[in-house]
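K.L.:
quick one, fold the following:
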Amino acid sequence: MTTAAPVAADALRERLSRLDTAALSDAMDSLRTPPCVLPGITTRTPGSIACGPAFTVRYRAIDDATSFHNAANYIDDVPAGSVVVVDNGGSRTCTNWGSLLSSVAQHREVAGTVVHGSVRDVLETRTAGYPLFSTDVTMVSGKNRVVLDRTGAELDIAGTPVRPGDWIFADDNGALRIPADLVEEVVRRAEAVERTESRIREAALGGARLDEARARFGYARPWEEGGEDEQH
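P.N.:
Below is the predicted model of the structure:
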């Protein structure tokens, strides 16, 4: 028996870009997965989407304040198409991302950044259209306050694990993590959820009762597309 080849990252990204976090969350609920939401993460570039495999970055507070400490140099190592996921423990005291990093990341075709902590230079990043998401915003620099602990580590984002290579999707609703080994099935189910909800909406706007449209098109299990119009 042959096994289907994994879907290429570019094809997954294209399909994901037509979805949203709501449909993806419903799909993951149907699989009864561990927590997927990255709590407290908010868009700083409204209307943008960050979608791609996670490149993980972890910070720690400095131990030595007697000499200059740059916050981090890692951006040149981030592969194009990745989403940078930064963990500074949700800190509101200093930043871990600013417009310089946004400019370089955008130039290198990084897919976006999610920061469990604070960012700054929001206007510049928003104007450039770079997808940026964070717990908070402050103007205070991370220099001489935090340093890079390591990249490529498993992170704990307020209770949600993020491993390198897990897929990250963030939009105006927030941010979530999709385990790498489930991403193809999650996308398939999320697409089915979208189709089911489109059929319900079309029927309701066409004059049907909403409760009847939901029952007709399988609202209780939308990832199965089990409505009466579905052909088997």
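
K.L.:
C-alpha only now, for contacts and for neighbours.
P.N.:
OK.

K.L.:
can you show me the helices along this protein?
P.N.:
Here the chain has its helices, by DSSP state H, at 9-16, 21-31, 99-107, 122-128, 183-205, 210-216.

K.L.:
do you know which of the ones you listed lies nearest residue 72?
P.N.:
helix 99-107 (10.4 Å; CA to CA).

K.L.:
how far away from the center of its chain is the closest one?
P.N.:
18 Å (CA atoms, centre = their mean, to the nearest Å).

K.L.:
name the residues of that helix that are buried.
P.N.:
For helix 99-107, the neighbour count (16 or more other CA atoms under 10 Å) marks 99, 101-102, 105-106 as buried.

K.L.:
who's in contact with the nearest residue in space to residue 183 that is not next to it in sequence?
P.N.:
Leaving aside its chain neighbours, residue 183 sits nearest to residue 167 (7.1 Å; criterion: CA to CA, 6 or more residues apart in numbering). Contact analysis of residue 167 by CA atoms under 8 Å, 6 or more residues apart in numbering lists 51-54, 177-180, 183.

K.L.:
list only buried entries from those.
P.N.:
Buried by 16+ other CA under 10 Å: 51-54, 177-179, 183, out of the contacts of residue 167.

K.L.:
ok, so of those residues, who is nearest residue 151?
P.N.:
Proximity of those to residue 151 (CA to CA) peaks at residue 54, which lies at 10.8 Å.

K.L.:
residue 85 is in contact with that closest one, correct?
P.N.:
Yes: using CA atoms under 8 Å, residue 54 makes contact with residue 85 at a distance of 6.2 Å.

K.L.:
for the nearest residue to residue 169 once chain neighbours are set aside, list the residues it contacts.
P.N.:
Excluding its sequence neighbours, the residue lying closest to residue 169 (CA to CA, 6+ apart) is residue 51, at 4.6 Å. Residue 51 is in contact with 13, 16-17, 81-83, 111-112, 167-170, counting by CA under 8 Å, 6+ apart.

K.L.:
could you redo the last one with a cut-off of 10 Å?
P.N.:
Counting by CA atoms under 10 Å, 6 or more residues apart in numbering, residue 51 touches 12-14, 16-17, 81-83, 110-113, 131, 167-171, 175-177.

K.L.:
and the residues you listed, which of them are buried?
P.N.:
Going by neighbour count (16+ other CA under 10 Å), the contacts of residue 51 have 12-13, 16, 81-83, 110-113, 131, 167-171, 175-177 buried.

K.L.:
who's in contact with residue 25?
P.N.:
By CA under 10 Å, 6+ apart, the neighbours of residue 25 are 31, 33, 35-37, 175-178, 186, 190.

K.L.:
please apply the same query to residue 133.
P.N.:
Neighbours of residue 133 in contact, by CA under 10 Å, 6+ apart: 40-46, 48-50, 85, 112-119, 170-172, 174-175.

K.L.:
want to put them side by side, so please do this one too:
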Amino acid sequence: MSSETRPPIFRMAREDVWEFPRPNMDLVPELIKYSAATVAVVARNVVGTPSTFFNGVAPLFRGKGHDILGPAITLQYAPQRPDLMPTGEYAKVEDQNHRIAVNITQEGYVLVVQADGNTRSGVLGGNMMLALQHNRKAAGLVVHGVVRDYSEIAQQNFPIWTQEARTTTDYDAQHDLAPLAVNVRISVGGHTVMPGDWIRADDDGVCYFPGDKIEEVLDGCNKHWWEPAARHFLMEGGHLTDCYPMPEHRWDEAAVWQRANGHYVPDDIG
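P.N.:
Next comes the predicted model:
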């Protein structure tokens, strides 16, 4: 069978891209107040796994204040098969699924990429980041692999998490990897991620939870409402056992401080 007659394994028409229920974005401002670490602790109980953190995936620009929460658009890479997809960065651009993934990413969404920890081939470069950031208004990019054009993307200040916080100059992805599919089940950092799953990422790293569980996760996080006050009391010299976790007899005191400083307090406290 010639390459011209082989099934288009590495090609997806736009109408073939999976649709999925659109998550409720209304709760994003409430849940993003909680760190990825706190969300991960709650989410692991919701998901029923020992962890929801992506192993080995770290912020490319630590200390920049990158702090995102959004639904996942998924992109799956696989080892290159030249007989199934032409090699070369610009070969048949209309068939390249990474371009389709960028173009369907919606405002506030996170593009999540399976590259199986490959640190040799950059799955996206600077111009793709520009499109994600300025044209699509994506919340950020998470890659179980690496990207290219570090100096260029550093100037953009676009939130990016990659394998071991690395970039590469070796290859564009199409020489080593091929974009296999868009909005399918993928594997990232030791976890299965579905299109529409929530992605929470900050300087601690990246975690996920199912798209229909945001209310449940928010309710769980709200049980940690006293954490800002706990940090304040500790900075003032408070004893750890009297601050974290905040004992119930100090909840009213914590509520007074949090309301005065613009932090969430449950209605039935204080």
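
K.L.:
state the distance from the residue nearest to residue 183 of structure 1 to residue 51 of structure 1.
P.N.:
According to CA to CA, to the nearest Å, residue 167 of structure 1 and residue 51 of structure 1 sit 7 Å apart.

K.L.:
got it, and residue 35 of structure 1?
P.N.:
Residue 35 of structure 1 is 18 Å from residue 51 of structure 1, by CA to CA.

K.L.:
equivalent analysis for residue 214 of structure 1, please.
P.N.:
Taking CA to CA, one finds residue 214 of structure 1 at 30 Å from residue 51 of structure 1.

K.L.:
next: residue 89 of structure 1.
P.N.:
Residue 89 of structure 1 is 22 Å from residue 51 of structure 1, by CA to CA.

K.L.:
likewise residue 232 of structure 1?
P.N.:
Residue 232 of structure 1 is 33 Å from residue 51 of structure 1, by CA to CA.

K.L.:
list the contacts for the aligned partner of residue 123 of structure 2 in structure 1?
P.N.:
Aligned by TM-score structural alignment, residue 123 of structure 2 pairs with residue 96 of structure 1. Shown in contact with residue 96 of structure 1 (CA under 10 Å, 6+ apart): 58-59, 71-72, 86-88, 115-120, 134, 137-138, 140-143, 146-148.

K.L.:
mind redoing it with 6 Å?
P.N.:
Applying CA atoms under 6 Å, 6 or more residues apart in numbering, we find residue 96 of structure 1 in contact with 119, 142.

K.L.:
gap between it and residue 148 of structure 1?
P.N.:
Between residue 96 of structure 1 and residue 148 of structure 1 the computed distance is 10 Å (CA to CA).

K.L.:
in structure 1, which strand is the longest?
P.N.:
strand 50-61 (DSSP state E).

K.L.:
for burial, what's the neighbour tally of residue 143 of structure 1?
P.N.:
16 (other CA atoms under 10 Å).

K.L.:
brain fart, residue 227 of structure 1
P.N.:
19.

K.L.:
isn't it up against residue 218?
P.N.:
Yes: with contact defined as CA atoms under 6 Å, residue 227 of structure 1 counts as touching residue 218 (4.7 Å).

K.L.:
find the centremost residue of structure 1, please.
P.N.:
residue 169 (2.5 Å; CA atoms, centre = their mean).

K.L.:
any idea how far residue 71 of structure 1 is from the counterpart of residue 214 of structure 2 in structure 1?
P.N.:
Superposed on structure 1 with TM-score structural alignment, residue 214 of structure 2 falls opposite residue 183. Distance of residue 183 of structure 1 to residue 71 of structure 1, computed by CA to CA: 32 Å.

K.L.:
hang on, the earlier thing: the helices of structure 1: which one's closest to residue 154 of structure 1?
P.N.:
So among the helices of structure 1, helix 183-205 is nearest, using CA to CA, at 17.8 Å.

K.L.:
counting by contacts, list what the closest one packs against.
P.N.:
helix 21-31, helix 210-216 (3 or more CA pairs under 6 Å, 6 or more residues apart in numbering; DSSP states H and E).

K.L.:
dump those to CSV, plus distance to residue 199 of structure 1.
P.N.:
Output for those, formatted as CSV (distance: least, CA to CA, whole Å):
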stretch, distance to residue 199 of structure 1
helix 21-31, 14
helix 210-216, 8
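
K.L.:
burial count for residue 127 of structure 1?
P.N.:
Residues lying near residue 127 of structure 1 (other CA under 10 Å) number 9.

K.L.:
ditto for the one 3 residues further on
P.N.:
Taking other CA under 10 Å as the criterion, the count of residues near residue 130 of structure 1 is 27.

K.L.:
same check, this time on the one 10 residues further on
P.N.:
The tally of other residues near residue 140 of structure 1 (other CA under 10 Å) stands at 15.

K.L.:
now do residue 229 of structure 1
P.N.:
11.

K.L.:
counterpart of it in structure 2?
P.N.:
Aligned partner of residue 229 of structure 1 by TM-score structural alignment: residue 251.

K.L.:
can you check residue 138 of structure 1 too?
P.N.:
Per TM-score structural alignment, the equivalent position to residue 138 of structure 1 in structure 2 is residue 168.

K.L.:
got the contact list for the nearest residue to that match once chain neighbours are set aside?
P.N.:
Nearest residue to residue 168 of structure 2, sequence neighbours excluded (CA to CA, 6+ apart): residue 148, at 5.4 Å. Counting by CA under 6 Å, 6+ apart, residue 148 of structure 2 makes contact with 122, 125, 167-168.

K.L.:
need the residues you listed in JSON lines with neighbour count, can you?
P.N.:
Formatted as JSON lines, these follow (neighbours: other CA atoms under 10 Å):
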{"residue": "122", "neighbour count": "26"}
{"residue": "125", "neighbour count": "19"}
{"residue": "167", "neighbour count": "21"}
{"residue": "168", "neighbour count": "18"}
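
K.L.:
wait, which of those residues is closest to residue 226 of structure 2?
P.N.:
Out of the contacts of residue 148 of structure 2, the member with the shortest distance to residue 226 of structure 2 (by CA to CA) is residue 167, at 38.2 Å.

K.L.:
how about the contacts made by the closest one?
P.N.:
Applying CA under 6 Å, 6+ apart to residue 167 of structure 2 gives the contacts 146-148.

K.L.:
can you tell me what residue 116 of structure 1 aligns to in structure 2?
P.N.:
Counting by TM-score structural alignment, residue 116 of structure 1 corresponds to residue 144 in structure 2.
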